[in-house]
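Asks: Sequence and predicted structure, then a few things I'm wondering about:
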Amino acid sequence: MDYDPRHDSRPVQFDPFKSCTVPRPIGWLSTISTQGVLNLAPYSQWQNMTFDPPMVMFAANRYPDGRKKDTVVNAIETGWFVWNMATWDLRDAVNRSAQAFPADIDEFVEAGVTATESVYAPAPRVAESPCHF
């Protein structure tokens, strides 16, 4: 398949760039704002970058009006985010956290999961998730 997103219509139901990049496991990122509001959102554009030292990165689009997403703002302002493993058992909570909530809403509450203290990061982790970076 040859696909030029500048000129071609989509030859498959979903964007070929996304459809052909598989598997795309979901990274469930938690952050905290400088005002202390908890943020939780799923991202499929994440990856481990290095193993020594261990580093994780993510990429996020902006909102249609050009604003940065809360996860990005919080990570930039605090220097931290926590990656939480999104499992099948947590799928409903992950889907709830995918909504675009206002920045002053605690998304752990909206998702129905427990925020627990992280070991090093100021942002909390999802207690129900089995693995965190």
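Replies: Received it, and whenever you're ready, just let me know what you need. Numbering: from 1, shown residues only.
Asks: When you work out contacts or count neighbours from here on, use the C-alpha atoms and nothing else.
Replies: Fine.
Asks: For the residue nearest to residue 80 when sequence neighbours are not counted, give me its contacts.
Replies: What sits nearest to residue 80 in space, not counting adjacent residues and going by C-alpha to C-alpha, 6 or more residues apart in numbering, is residue 121, at 6.3 Å. Counting by C-alpha atoms under 8 Å, 6 or more residues apart in numbering, residue 121 touches 80, 81, 82.
Asks: Please convert the residues you listed to TSV, extending it with distance to residue 61, secondary structure and neighbour count.
Replies: TSV is the format used below for the contacts of residue 121 (distance: C-alpha to C-alpha, whole Å; DSSP: H, G, I helix; E, B strand; the rest coil; neighbours: other C-alpha atoms under 10 Å):
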residue	distance to residue 61	secondary structure	neighbour count
80	18	coil	18
81	17	coil	27
82	19	strand	24
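Asks: Leaving out the residues flanking it, which one is nearest to residue 98?
Replies: Distance criterion C-alpha to C-alpha, 6+ apart; nearest residue to residue 98, sequence neighbours excluded, is residue 41 at 5.5 Å.
Asks: next up, a second structure to put side by side with the first:
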Amino acid sequence: MLLDFASLPPLEAYRWLASTVTPRPIAWVSSLSAEGVSNLAPFSFFQVISDQPPTLMVNVGSRDDGSLKDTLRNVQATGELVIQLVTFAHAEAMNASAVMLAHGVSEFEHCGIASEPSSKVRPPRVAGAVVTFECALAEAMPYPREQPNCHLIFAQVLLAHIDDAVLNEQGRVDAAKLDLVGRLGGSSYTRTRDLFSLQRPS
């Protein structure tokens, strides 16, 4: 099969990309509006892009009507966000937080998701998340620049919370203990419990 992306409708292009570039980690992003209302939403177009400075990138698409999602509006207004990684234990709550709510309604409250204060930024973090990154906005770049349909949020990591329960005897992250979920195509997800190792050639 050959796919000419220049001739594919946007939805078809998305479906092919989302079902092949897998598994994708999920950024569970909490933010705070200028009025102080908390927001929580998952995004699977997400990756670490730099270690110096430590930077994560989250792609936040526009709504169907072209308006900006609350996550982007909040981050642009306050310059702060918190990115949680999603474990299997939090999968249902993460999915629930993807609900479309009116601006000014908190997903934390609507979905009954417990929160706790962050240390360096104002947005709250998800209570019980095993990996949390408190971040400052480095840049929010519209893409593509000519006719943007999304924004790329470059988030500089200020502080990380790592649950001791996911560490091994050497104090490093044990991938099996993390038990993260990754996004596949459609409504399918996977877990990071099926592991194998490869040694990089010298």
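Replies: Perfect, I can see it now. Quick caveat: nothing in here was measured; it's all calculated off a predicted structure.
Asks: mean shift of the longest helix anywhere in the first structure relative to the second structure?
Replies: Of all the segments of type helix in the first structure, defined by DSSP state H, the longest one is helix 70-78. Superposing on the second structure and averaging over aligned pairs (mean C-alpha distance after the TM-score superposition for the first structure), helix 70-78 of the first structure comes out at 0.5 Å.
Asks: Give the buried residues for that helix.
Replies: Judged by neighbour count (16 or more other C-alpha atoms under 10 Å), helix 70-78 of the first structure contains these buried residues: 70, 71, 72, 73, 74, 75.
Asks: Please report how far residue 110 of the first structure lies from residue 120 of the first structure.
Replies: Using C-alpha to C-alpha, to the nearest Å, one gets 25 Å for the distance from residue 110 of the first structure to residue 120 of the first structure.
Asks: what about the longest helix of the first structure, distance to the chain center?
Replies: Computed by C-alpha atoms, centre = their mean, to the nearest Å, the chain-centroid distance of helix 70-78 of the first structure equals 12 Å.
Asks: what's in contact with that helix?
Replies: With C-alpha under 8 Å, 6+ apart, helix 70-78 of the first structure has contacts from 29-34, 39-41, 60, 80-81, 103.
Asks: which one among these gets closest to residue 18 of the first structure?
Replies: For these, the minimum distance to residue 18 of the first structure (C-alpha to C-alpha) is 13.7 Å, reached by residue 60.
Asks: ok, now which ones touch the closest one?
Replies: Neighbour list for residue 60 of the first structure: 43, 45, 69, 72 [criterion: C-alpha under 8 Å, 6+ apart].
Asks: Between those, identify the one with the most neighbours.
Replies: Within those, most neighbours by other C-alpha atoms under 10 Å means residue 43, with 20 neighbours.
Asks: Under the alignment, what does the residue nearest to residue 80 of the first structure map to in the second structure?
Replies: Correspondence of residue 121 of the first structure to the second structure, assessed by TM-score structural alignment: residue 121.
Asks: mind listing what the residue nearest to residue 98 of the first structure touches?
Replies: 28, 29, 30, 71, 94, 97, 98.
Asks: In the helix or strand in which residue 11 of the second structure is found, which residues are buried?
Replies: Using DSSP states H and E, residue 11 of the second structure sits within helix 10-20. Buried residues in helix 10-20 of the second structure, defined by neighbour count with 16+ other C-alpha under 10 Å: residue 18.
Asks: Which SSE is immediately downstream of that helix?
Replies: Counting by DSSP H and E, the next helix or strand C-terminal to helix 10-20 of the second structure is strand 24-25.
Asks: No further questions, thank you.
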